[in-house]
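Visitor: Here is a sequence together with a model predicted from it:
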Amino acid sequence: MKGTAGRHSNRSEQLFVLSNGIGVAMLGYIALSALLTFVWEGWAANRTEAVQAAVSLGRYAFSLLVPFALVGWALRDRIPPVAHQKPVGQKGFVAAAFAAGFGTACFGNLLAWLMQLTAAKEGVELTTAAAIESGDPLAWIITFVGYSLLAALVEEVVFRGVVLRMLRPWGDLWAVWCSAALFALCHASPLQFLPALLTGALLGILTVITDGIGLAVAVHTCYNALALLLNGLLEGQERVWPVLVIWGILMAAGLAAVPQLLSAWNRCRIRWDERTKDFYVAPFMLLAAAFMIMRILSGVVR
């Protein structure tokens, strides 16, 4: 009994340290993003649209990747070992993963659109990432490719490659939802929070099933590209039924893919450790979460 208590105490301490580390990384992202916005975007203010787009993307990628990479490296020896999953060889699994990604993208777009309409009736404006608006073809290409591919790659490395990997020893399903919640918080938008939470959960599930981030990066890239294209179709359109038809078709495809994803998920060894309370009381995690929530609320304008 004493040995068991000591083991649980040690794991609780490890989780407390990792939670504080993730909180420090989130605070580092906020601080570095603000600093680079002041320095880089001030320099780029009088440059071409293409340069401004590249600087904005570079600032986001650098400020998110560096703090989490440093924390992940510094705490690498604090992460308990976890049994790796056998890669899923189920026929059609990759197609099901992409179908689920497209369906989630459309559901997220639909949810954000409905939230925006509902808020507008109450005299509340919810700010979000708009469709790409640029008369410069090069700036359009940089923004589209950057937010589709670069953002997906950086976010998967950070939230699935670092955060999910840190938390998996305390339970796969718990780690999936925790990493998804942090992913959603870092989007800092009231409209993007729920879509990002659902997307983060899907990408976390794909990471656990395949025991790697490769498929998650590919699905995330397609998700971002589709979301940008759908936003572009919806922006300024009085007739929304063509977009609604696309949403309906792709959401139906996503629902059709659920049984195959669940089959693959059930083949994995899913663990849930109830001893995770130390994650929620780590001071740096609480501070970082408070800052992130304040950033989200700042997107609500009356």
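Guide: Noted; the coordinates are in hand. In this text the structure is predicted, and so the values were computed from the model without any measurement.
Visitor: When you work out contacts or count neighbours from here on, use the C-alpha atoms and nothing else.
Guide: OK.
Visitor: these two touch, right, residue 19 and residue 276?
Guide: No. Using CA atoms under 8 Å, residue 19 makes no contact with residue 276, being 10.2 Å away.
Visitor: Please identify which of those two sits among more neighbours.
Guide: Shown here are residue 19 and residue 276; by other CA atoms under 10 Å, residue 19 has more neighbours (24 against 17).
Visitor: Which residue is the nearest non-sequential neighbour of that one?
Guide: Leaving aside its chain neighbours, residue 19 sits nearest to residue 279 (5.3 Å; criterion: CA to CA, 6 or more residues apart in numbering).
Visitor: Just the element for that neighbour, please.
Guide: Assigned by DSSP states H and E, residue 279 falls within helix 277-280.
Visitor: What number of residues are in the vicinity of residue 2?
Guide: Other residues close to residue 2 by other CA under 10 Å number 7.
Visitor: Show me what the longest helix that the chain contains is packed against.
Guide: The residue-count maximum for a helix in the chain (DSSP state H) belongs to helix 2-36. Packing partners of helix 2-36 (3 or more CA pairs under 8 Å, 6 or more residues apart in numbering; DSSP states H and E): helix 49-74, helix 277-280, helix 283-297.
Visitor: of the ones you listed, which approaches residue 195 most closely?
Guide: helix 283-297 (13.7 Å; CA to CA).
Visitor: List the buried residues for the closest one?
Guide: For helix 283-297, burial by neighbour count (16 or more other CA atoms under 10 Å) applies to 284, 285, 286, 288, 289, 291, 292, 295, 296.
Visitor: ok, and here's another one to check against it:
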Amino acid sequence: MHKPTLHRVYSPSQGEDRALSRIGWALLAYLLTGILVQAGVLLAARVWLPWLARDPLFQWLLSVCSSYGVSFPVFVCVLGRGGDDPERQGEVLSPGRLGETYCIALAVLYGGSAVGAILRGLLGTVTGWWGTDPVESILSYPLPLSLLLTGALAPIFEELMFRGLILERLRRYGDGFAVAASALLFGMVHGNLFQMPYACAVGVVLGWVAVHTGRLWQCILLHAGINLLSSGVFPLAERLGIEAPVYAGIWLLVGIGVWRLIARRGELGQLVRTMGSPGWGRLLRSPGMLAFSVWTVLSCLFYLIA
């Protein structure tokens, strides 16, 4: 990882506290709107057009339209206007640095996945609840639809939300805080222990890219490349019967990512040290964030006992 540009921390006002609270309310509105729209339309289809409700294309369109056609505009409206800070742009990552960052993202992705597996194993042993992985429902779509969703639509809209709108509202409290807090929220919005740990970990890398470059398209590109592993590369490898060399190649990239993380441990440590900020107390105690946190806990329990 490369040294981020650190900006001064602004002194927050009461109005900024309300702006932090709106982040939590906006994320909660985003999730609830999507659930209500999907549930309502699906229920109506099952009553009047049961054949349509079972159609994979209809299910995919319903998921996409409710999430990005309805919920995303609701999120933007609830979030409200951002700050008046000027846009800050840094150095564009070269192809080599972009490839290095991709390897680092893969390394933290699999590290986060391991943490999630350990957490689920411990909870399953104690409670008997092993949970269901929501990623399986995405991969159940026809391959072209799955690729379009995970390789284009999700990266574009999620980066706009978290590394665009949310991160920029958090930067007044410091860039390190903005990277960490936006990554935490990115993990929480997934609402299950299968995805939360690795989403948080990858969110730190993507947040660093956003702060370092100021260019969202590089975050989108990295996000798409990560998603396409599970939705495109692995299914295609299984169809062609070349799983072993593909998996070996992925683990080679992960090894490179671990090596680069170790090589840049000083810069990583500096980034971690800048994550402390008074913004944490203001964000986590805000009414909107408390409501969003309660919903996250309930969502995790649902996926464990479902």
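Guide: Received, thanks. Because the structure is a prediction, the values reported are computed rather than measured.
Visitor: care to give me the TM-score?
Guide: The TM-score (TM-score structural alignment, normalised by the length of structure 1) is 0.79; 282 aligned residues with a CA RMSD of 3.5 Å.
Visitor: related to what we said a few turns ago, just after the longest helix of structure 1, pick out the following helix or strand.
Guide: Moving toward the C-terminus from helix 2-36 of structure 1, the next element (DSSP H and E) is helix 42-44.
Visitor: Against which helices or strands is that following helix packed?
Guide: Right, helix 42-44 of structure 1 is packed against helix 49-74 by 3+ CA pairs under 8 Å, 6+ apart.
Visitor: Just the buried positions in the helix it packs on, please.
Guide: Buried, per 16+ other CA under 10 Å, within helix 49-74 of structure 1: 49-53, 55-61, 63-69, 71-72.
Visitor: Next: stretch 142-151 of structure 2.
Guide: Buried residues in stretch 142-151 of structure 2, counted by 16+ other CA under 10 Å: 145, 146, 147, 149, 150, 151.
Visitor: and residue 48 of structure 2, how far is that from residue 62 of structure 2?
Guide: 16 Å (CA to CA, to the nearest Å).
Visitor: before we move on, the earlier item: neighbouring contacts of the helix holding residue 279 of structure 1?
Guide: Helix 277-280 of structure 1 has contacts (CA atoms under 8 Å, 6 or more residues apart in numbering) with 12, 13, 15, 16, 18, 19, 285, 286.
Visitor: Just send those back as JSON lines, with distance to residue 187 of structure 1 too.
Guide: Listed next are the contacts of helix 277-280 of structure 1 as JSON lines, based on distance: CA to CA, whole Å:
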{"residue": "12", "distance to residue 187 of structure 1": "29"}
{"residue": "13", "distance to residue 187 of structure 1": "29"}
{"residue": "15", "distance to residue 187 of structure 1": "24"}
{"residue": "16", "distance to residue 187 of structure 1": "24"}
{"residue": "18", "distance to residue 187 of structure 1": "21"}
{"residue": "19", "distance to residue 187 of structure 1": "19"}
{"residue": "285", "distance to residue 187 of structure 1": "16"}
{"residue": "286", "distance to residue 187 of structure 1": "17"}
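Visitor: residue nearest the centroid of structure 1?
Guide: By CA atoms, centre = their mean, the mean C-alpha position of structure 1 lies nearest to residue 183, the distance being 3.7 Å.
Visitor: measure that residue to residue 201 of structure 1 for me?
Guide: 9 Å.
Visitor: Repeat that for residue 97 of structure 1.
Guide: Going from residue 97 of structure 1 to residue 201 of structure 1 by CA to CA gives 13 Å.
Visitor: What's residue 19 of structure 1 aligned with over in structure 2?
Guide: In structure 2, the residue matched to residue 19 of structure 1 (TM-score structural alignment) is residue 20.
Visitor: Is it correct that that match is in contact with residue 287?
Guide: No. Here residue 20 of structure 2 lies out of contact with residue 287, judged by CA under 8 Å, at a distance of 9.2 Å.
Visitor: Give me the buried stretch members for the helix holding residue 279 of structure 1, please.
Guide: 278, 279.
Visitor: And for stretch 21-35 of structure 2?
Guide: Applying 16+ other CA under 10 Å to stretch 21-35 of structure 2 flags 21-31, 33-34 as buried.
Visitor: Pick out the most distant pair among the residues you listed.
Guide: Between all members of those, the farthest pair (by CA to CA) comes out as 21 and 34, at 20.4 Å.
Visitor: Between its first and last residues, how far does stretch 179-195 of structure 1 reach?
Guide: First residue to last in stretch 179-195 of structure 1 (CA to CA) measures 14 Å.
Visitor: what's it aligned against in structure 2?
Guide: Stretch 179-195 of structure 1 maps onto residues 182-198 of structure 2, going by TM-score structural alignment.
Visitor: ok, and what's touching the matching stretch?
Guide: By CA under 8 Å, 6+ apart, the list of residues contacting stretch 182-198 of structure 2 reads 27, 31, 108-113, 115-117, 119-120, 133, 162-163, 166-167, 170, 199-204, 207, 293, 296-297, 299-301, 303-304.
Visitor: what about residue 249 of structure 2, neighbour count?
Guide: That count, for residue 249 of structure 2 with other CA under 10 Å as the rule, works out to 12.
Visitor: How much space separates it from residue 221 of structure 2?
Guide: 20 Å.
Visitor: which residues does residue 123 of structure 1 contact?
Guide: By CA under 8 Å, 6+ apart, the residues touching residue 123 of structure 1 are residue 302.
Visitor: That one falls within a helix, correct?
Guide: No. Looking at residue 123 of structure 1 with DSSP: H, G, I helix; E, B strand; the rest coil, it is coil, so not inside a helix.
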